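> With the input below, show me the fold.
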Amino acid sequence: MKLRNLILLGIASFAVTAIWKTPARFAYQYAPHDKVQLQGLSGTIWKGEAKELISKTFTLNNLAWSINLLESLKSFSLKTDIAVQDPELTMNGLVGINLAKTISLDNTQIETTGAFISKIQKIAKFSGDLKGNIKHFSLAKGELPVLDASYQWKQGILTAPIKIQPAGDYALSITPSDKGLSAKISSKDAPLMLSGTANIDDKWQYVTDIKIKPANASAKGTMNILRMAVGKLESDGSAVIKQKGQLKPFY
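Model (predicted):
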């Protein structure tokens, strides 16, 4: 019995080692890549690099990965250290996925530009520098995401669909609450003074309470546009956005 177990363990160890040591370029031939393509692959499934990651909306250079065995064993999921060193976006963090297809990010730092964000979506045009620090994020099918993160938009300018300038600094923090997620927004040295919160519960019902006030004369045009959306402005010239609604799961 003991000999058989040792033989089975040896076979399993050999199989796992053979899989992880498979060249990344060879394994990529048999992986689905209709939405995202990798070019210039080197290394193995366990630890490798790609010179380019190409999607329909953007291209990233210099992607590297290394499977984190300790974190994988601790969480019963596949955990991989990811690093992206692209002129438009840098990222370092721990990415994970389990058998239930729950996606996770831990201790992840992201830096990018408003120009890159403008490139990957068509709703708004930005400029400035954006930084994100994601302590933990997990997304399970049909469930509200869990997120503990902070974001900073330095020297930010919005040029479309409305203009918000000159440049200013904005901050957003999102933390888990007893029933869901809570977000706080603020600004500093910006044409618009932003403050307030937004909350969403585990049933996807959200509530917002955000105050927007012009910091100088340059923001009056923006406030006139907001008045059309929210109705009458407050006595101090600010707009208060108080809304309730229902969202749908997106994964």
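
> C-alpha only now, for contacts and for neighbours.
Fine.

> Show the subsequent helix or strand relative to the one helix or strand Ile134 maps to.
Assigned by DSSP states H and E, Ile134 falls within strand 125-139. Sequence-wise, the next helix or strand downstream of strand 125-139 (DSSP H and E) is strand 146-160.

> neighbouring contacts of that following strand?
Contacts with strand 146-160, where a contact means C-alpha atoms under 8 Å, 6 or more residues apart in numbering, come from 114, 123-139, 163-176, 180-181.

> name the helices or strands packed onto the strand holding Ile134?
Packing partners of strand 125-139 (3 or more C-alpha pairs under 8 Å, 6 or more residues apart in numbering; DSSP states H and E): strand 103-113, helix 114-120, strand 146-160.

> next up, for comparison:
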Amino acid sequence: MKRRFWLPAIVGVLVLVFFMVLQAPARLLPYFLDSQQVQLSGVSGTLRKGTATRARVQTPGGYLHLGKLSWTLEPLSLFSLTPTAQLSSVWGGQRGSLELRLVGEALGIRDLDMNLDAGLLKQALPVELSGRLEMLFDELLVTRSSLRRAEGRLVWQGAAWQSPGGARALGSYAATLTSPSQERVFADIVTLSGPVVATGGVELDEQNFTVDLFIESSGRALDPDLARALSLIASPEENGYRLRLDGEVAQGR
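Here you go, the predicted model:
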């Protein structure tokens, strides 16, 4: 009889403590996060549902600023040891929303919808680019050191680069990302419109990448500045340049 009495009482206390923790002030959240990977300020609300006026996350190319971040934690996901939250962010013309799950030491991302300035690419590339990046992904699986799985589409609208002679329009491009096997991601790249046509693919195998692109101009010679820049990293072929690169993805600092 005593066991029958104490068991529901213990369960009731645990459930009460669980929901009390969820209602704890959101300002406690930074204590549970790796400050080198995620930085929050101006935090309000609760651990279950709250906002941060400023947020940024570490990427291989440096910190990505998210602006105002809002989250809603799914309480039942804690019982399965896969904490899951709905996130959304807004910063100027940049916006994004996604579902984030903690899967062991990896992060699982679903229903990613993000629109941001392509100028952010200068954190990872040695050239200044512009345009808009639109990301629509059903699924991403990432670790601290690699992208292990990706299913979705990346579109670069109104792409341009800043040459020594001024801004040069490139075009609009789309990359469809798939994962034919575990820890291997392939991106098929096509040109949607514009004066510079790029076709080919990018393969990421754990931390190693391979790029194979053919770049040409649609019906006319390539811009001289672009041709000179390509000649430093690509091989000339009939009507264009073949860009082949391979190496290791830079690690976040």
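
> sorry, back to before: just the buried members of the contacts of strand 146-160 of structure 1?
Applying 16 or more other C-alpha atoms under 10 Å to the contacts of strand 146-160 of structure 1, the neighbour count classes 114, 125-139, 164-165, 167-176, 180-181 as buried.

> Confirm for me that Gly132 of structure 1 is in contact with Ile110.
Yes: between Gly132 of structure 1 and Ile110 there is a contact at 5.0 Å, judged by C-alpha atoms under 8 Å.

> circling back to that earlier point, dump the helices and strands packed on strand 125-139 of structure 1 into JSON lines; add distance to Lys56 of structure 1 as well.
JSON lines is the format used below for these (distance: least, C-alpha to C-alpha, whole Å):
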{"stretch": "strand 103-113", "distance to Lys56 of structure 1": "19"}
{"stretch": "helix 114-120", "distance to Lys56 of structure 1": "9"}
{"stretch": "strand 146-160", "distance to Lys56 of structure 1": "22"}
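
> what ranges do the strands span in structure 2?
Ranges of strands in structure 2, per DSSP state E, are 38-45, 49-59, 62-73, 84-91, 94-103, 106-117, 129-142, 147-163, 166-181, 184-193, 196-205, 208-217, 235-237, 240-248.

> To Ala229 of structure 2, which of those strands lies closest?
With C-alpha to C-alpha, the closest approach to Ala229 of structure 2 among the strands of structure 2 belongs to strand 147-163: 8.9 Å.

> quick one: buried residues of the closest one?
By 16+ other C-alpha under 10 Å, the buried positions in strand 147-163 of structure 2 come out as 147-161.

> same deal with stretch 63-80 of structure 2?
In stretch 63-80 of structure 2, counting by 16+ other C-alpha under 10 Å, buried: Tyr63, His65, Leu66, Gly67, Lys68, Leu69, Ser70, Trp71, Thr72, Leu73.

> What of stretch 230-239 of structure 2?
Within stretch 230-239 of structure 2, the residues that count as buried by 16+ other C-alpha under 10 Å are Leu230, Ala234.

> hmm, who's touching it?
With C-alpha under 8 Å, 6+ apart as the criterion, stretch 230-239 of structure 2 contacts Glu216, Ser217, Tyr241, Arg242, Leu243, Arg244.

> which ones are touching Leu78 of structure 1?
Ile67, Asn68, Ser72, Gly96, Ile97, Asn98.

> Can you tell me what it aligns to in structure 2?
Leu78 of structure 1 maps onto Pro83 of structure 2 when the alignment is built from TM-score structural alignment.

> repeat for Asn61 of structure 1
When the structures are aligned by TM-score structural alignment, the residue of structure 2 matched to Asn61 of structure 1 is Gly67.

> show me what contacts the residue lying closest to Thr199 of structure 2 once chain neighbours are set aside?
The shortest distance from Thr199 of structure 2 to any residue other than its chain neighbours is 5.0 Å, reached at Val190 (C-alpha to C-alpha, 6 or more residues apart in numbering). By C-alpha under 8 Å, 6+ apart, the residues touching Val190 of structure 2 are Tyr173, Ala174, Ala175, Ala198, Thr199, Gly200.

> just Gly168 of structure 1 next, same as before
Listed by C-alpha under 8 Å, 6+ apart, the contact partners of Gly168 of structure 1 are Lys154, Gln155, Gly156, Ile157, Ser187, Lys188, Asp189, Ala190, Pro191.

> What's the fifth one aligned with over in structure 2?
Correspondence of Ser187 of structure 1 to structure 2, assessed by TM-score structural alignment: Thr191.

> How about Thr197 of structure 1?
Counting by TM-score structural alignment, Thr197 of structure 1 lines up with Gly201 in structure 2.

> Tell me the spacing between that match and Asp111 of structure 2.
Computed with C-alpha to C-alpha, to the nearest Å, the distance linking Gly201 of structure 2 and Asp111 of structure 2 is 24 Å.

> next one: Tyr63 of structure 2
Relative to Asp111 of structure 2, Tyr63 of structure 2 is positioned 22 Å away (C-alpha to C-alpha).

> Aligned counterpart of Glu151 of structure 2 in structure 1, please.
Mapped onto structure 1 by TM-score structural alignment, Glu151 of structure 2 lines up with Asp148.
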